[in-house]
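**Q** Return a 3D structure for these sequence lines:
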Amino acid sequence: MLDIASELRAWCVAPREFALATVVAVSGSAPRGPGASLAVDDRGTALGSVSGGCVESAVHELCLEAIASGRPGVHRFGYSDDDAFAIGLTCGGVLDVLVTPVRRTDPVRPVLGAVLDTALRGGRAALARVVTGPPGQLGRALAVRPDGTYEGCLGGGPVLDRAAAGRAHALLLAGRTGTAELGTAGGLCGEPLTLLVESAAEPARLLVFGAIDFAAALARAGAFLGYRVTVCDARPVFATPERFPDAHEVVVDWPHRYLAAEAAAGRLDTRTALCVLTHDAKFDLPLLELALRLPVGYVGAMGSRRTHAQRLDRLRAAGLPREALARLRSPLGLDLGATTAEETALSIASEIVAVRHGAAGGPLTGARGPLHRRPALLGVASGTKVP
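**A** Okay, the predicted model is just below:
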């Protein structure tokens, strides 16, 4: 839904009657993941996509039916062995799609509008929608804020709403879109219930330490991947905006001091990637000693294997435990045979992407398993389960 936030908010304000179809789970090789959405209004106008073209026509019809009937539903689309051109995914995957009507009086409308407003302002919020559970609760939604407060209701009472908001809040803080399951214990609901939580959060951060030519290429690659890029160096003659036009900000400060301030301000999270490119122990060691103690997603340092071994010895002497040292990726990047600054940036960016998705970074040719690492089908999707 957040991929069409601007246009969808205009429909909410109009107010235009429409239906929202959202991918809630995938299995196998599917072109788009949970959160991808197609919206269709009562005139048949369409926004977005759920499959890159495979099942758009069928989902379009389901949206029109939902507008007419006012009833939400979850629909499954998969590959057809008998006819590869029948309604289904010829890539071999399976999609579960939630289709929710958003008519003028539907309770989901103000909740949806609140999340879209926040997302378009660059703020943080999560939309939690029921995708499996009692029929009367399907499609019901909560808008959850960073402080844990929420609006909307799931139709199962305040205890269920508070529990659902807590699960959504955890995903929001991590900047993740995913599923969360609520069970029957504690009187939460009469039967198991699954939420799709879509998080609107500011872009993940890429912190590049060391104002060198490799940093300029890496800033360009990071911006291309959607990161908010910061280049930091203590040397003002090198750390200038003119040398790093693709960085969102260029900071002149000692790297470890800047990182400590960002951590204290709560501006780092598990999506944050740190790349240390300075090759200078007086900068690298205090920075890495701090970075490896923080709950960030990626910490990499440039340097030879000999330099890496020396760093490890000094970091051990500083008291870092083995599990913290194991997080350090050095020499950083994947083995692409890179020689130029641009090729090196591609190597580093590729490793950051691989780490984010839990991938090995090897060639797809000859590999086994699904091409796309996605949550499994409903009921088996990755997320938080409570009894």
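**Q** Could you use CA atoms for every contact and neighbour count after this?
**A** Will do.
**Q** Ends of stretch 122-138, what's the gap?
**A** Stretch 122-138 has its terminal residues 29 Å apart, counting by C-alpha to C-alpha, to the nearest Å.
**Q** can you pull the buried residues of it?
**A** 124, 125, 126, 127, 128, 129, 130, 131, 132, 133, 137, 138 (16 or more other C-alpha atoms under 10 Å).
**Q** Quick check: chain neighbours aside, which residue is closest to the second one?
**A** Nearest-residue entry for residue 125: residue 145, 4.8 Å, with adjacent residues in sequence omitted and distances by C-alpha to C-alpha, 6 or more residues apart in numbering.
**Q** mind listing what that neighbour touches?
**A** Neighbouring residues of residue 145 by C-alpha atoms under 8 Å, 6 or more residues apart in numbering: 124, 125, 126, 169.
**Q** Give me the neighbour count for the last one.
**A** Residue crowding around residue 169 was assessed by other C-alpha atoms under 10 Å; the count is 26.
**Q** Wait, it touches residue 126, no?
**A** Yes - using C-alpha atoms under 8 Å, residue 169 is in contact with residue 126, at 7.3 Å.
**Q** Before we compare anything, build this one as well:
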Amino acid sequence: MFDIAGELHRWLTEGREFAVATVVSVGGSAPRDPGAALAVDRDGTAIGSVSGGCVEGAVYELCAQALEDGETRVERFGYSDEDAFAVGLTCGGIIDIMVTPVGGRAPVRQVLSSALSAVLRGAPGALARVVEGPPELLGGVLLVHPDGSYEGGLGGAVELDRTAAAEAGALLDAGRTGSVAVAEDGSYCPGGLTLFVQTSVPPPRMIVFGAIDFAAALVRVGKFLGYHVTVCDARPVFATAARFAEADEIVVDWPHRYLRSTETDTRTVLCVLTHDAKFDVPLLKVALGLPVAFVGAMGSRRTHADRERRLREAGVGERALARLRSPIGLDLGARTPEETAISIAAEIVAGRRGGTGVPLTGVGTPIHREGQAASAAA
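**A** Sure, this is the predicted structure:
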């Protein structure tokens, strides 16, 4: 439900009663990842989406029903090959939806308010709920903080809350949303309960080196994809807020020096658009030694060959060089800065999701790869 955190937090602040439907499991080809949510209030106002339109009407009715009877329920929606207009996912997938009423129960409202506030602040946290188990446990929520402390409860034994907090903490450390199995008594024997844990972590970083027109277009696309975008250039006349109004940060520093000093992780993407050996060779030498998700550099094939030669002379090994995506971007025939930014973003997404970059037309491989969505962070 973190994808509609702003609206839901406003509803809680206004004292509205609502029901929220959350995707808790996905199988096959399905349009939304676990954690996607749709909420309906007492007035019938709906926000969010759980399927891109395939089952929205049926889920809307489930939310209305949950508001009336106060019951939490889990429903499965799958492919219907008898009637394309029947309730089901015509794309061939299966999704499990958990529908939770949020009425006047103060503890649940308070935990959800804390979780949504953390999301809006960019603070990490994990929300755990029972999606399979005794009916009396389906309504509880547990918010786990990075230090291991937690708020709320699942409605069972204290040991269950402790175990759930430990499991949710492990997923939070990994930045993953997913399901875990535990026993009702809080032991780690599988087969008793299934918990759905949705994590919220700060957005991944995109660092764009080189304050050029192509960088301005890439900043806009990076923000659209949910990255925290930094622009870095050693030239203060080009690295200005006026030129990069949508960037989260603008840094005036030598790129390699800044990269050595700033924080990166395995989700960080580095896009080198400097196109100047005095900048990009020392920068790439640092970048290729970091455990980041993506390192790409702009330039022609001739520029790339010269850059590789210089990097080898600087002591960069073949294994590290193999990580360099250069020339950066997929072959879209891009010409303009905006088209080039889409080309670069497409290569980043393909690397993140395990895509091939080839047209889907005529390709027999699954559109949505199993396990990829569950491992992505919000």
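**Q** Need the TM-score between these chains.
**A** The TM-score (TM-score structural alignment, normalised by the length of structure 2) is 0.87; 375 aligned residues with a C-alpha RMSD of 2.9 Å.
**Q** before we move on, the earlier item: what residue in structure 2 is paired with the residue nearest to residue 125 of structure 1?
**A** Aligned counterpart of residue 145 of structure 1 in structure 2: residue 145 (TM-score structural alignment).
**Q** Ok, residue 270 of structure 1 next?
**A** By TM-score structural alignment, residue 270 of structure 1 lines up with residue 266.
**Q** With residue 300 of structure 1 instead?
**A** Applying TM-score structural alignment, one finds that residue 300 of structure 1 aligns to residue 296 in structure 2.
**Q** May I have the secondary structure class of that match?
**A** strand (DSSP: H, G, I helix; E, B strand; the rest coil).
**Q** who's in contact with it?
**A** Neighbour list for residue 296 of structure 2: 270, 271, 272, 324, 325, 326, 327, 328, 329 [criterion: C-alpha under 8 Å, 6+ apart].
**Q** out of everything not next to it in sequence, what's closest to the residue positioned nearest the centre of structure 1?
**A** Central residue of structure 1 (C-alpha atoms, centre = their mean): residue 176, 4.4 Å from the mean position. Spatial nearest neighbour of residue 176 of structure 1, excluding adjacent residues (C-alpha to C-alpha, 6+ apart): residue 199 at 5.8 Å.
**Q** The one you found and residue 48 of structure 1: what is the separation?
**A** In terms of C-alpha to C-alpha, residue 199 of structure 1 sits 18 Å off from residue 48 of structure 1.
**Q** Please say which of those two ends up with more neighbours.
**A** Taking neighbours as other C-alpha under 10 Å, residue 199 of structure 1 and residue 48 compare with residue 199 leading, 29 against 21.
**Q** Does anything pack onto the helix or strand where that one lies? Which helices or strands?
**A** In this assignment (DSSP states H and E), residue 199 of structure 1 forms part of strand 193-200. Judged by 3 or more C-alpha pairs under 8 Å, 6 or more residues apart in numbering; DSSP states H and E, strand 193-200 of structure 1 is in contact with helix 108-120, strand 125-132, helix 158-173, strand 178-182.
**Q** quick one, which of these is packed in tightest?
**A** Mean neighbour count (mean count of other C-alpha atoms under 10 Å) peaks for strand 125-132 among those, with a mean of 28.
**Q** If I take that strand and strand 178-182, what angle do their directions form?
**A** Between strand 125-132 of structure 1 and strand 178-182, the angle comes out at 60 degrees (axes from the mean of the first three to the mean of the last three C-alpha atoms, to 10 degrees).
**Q** for the residue nearest to residue 162 of structure 2 when sequence neighbours are not counted, helix, strand, or coil?
**A** Using C-alpha to C-alpha, 6+ apart and skipping the chain neighbours, the partner closest in space to residue 162 of structure 2 is residue 186 (7.3 Å). When classified by three-state DSSP, residue 186 of structure 2 comes out as coil.
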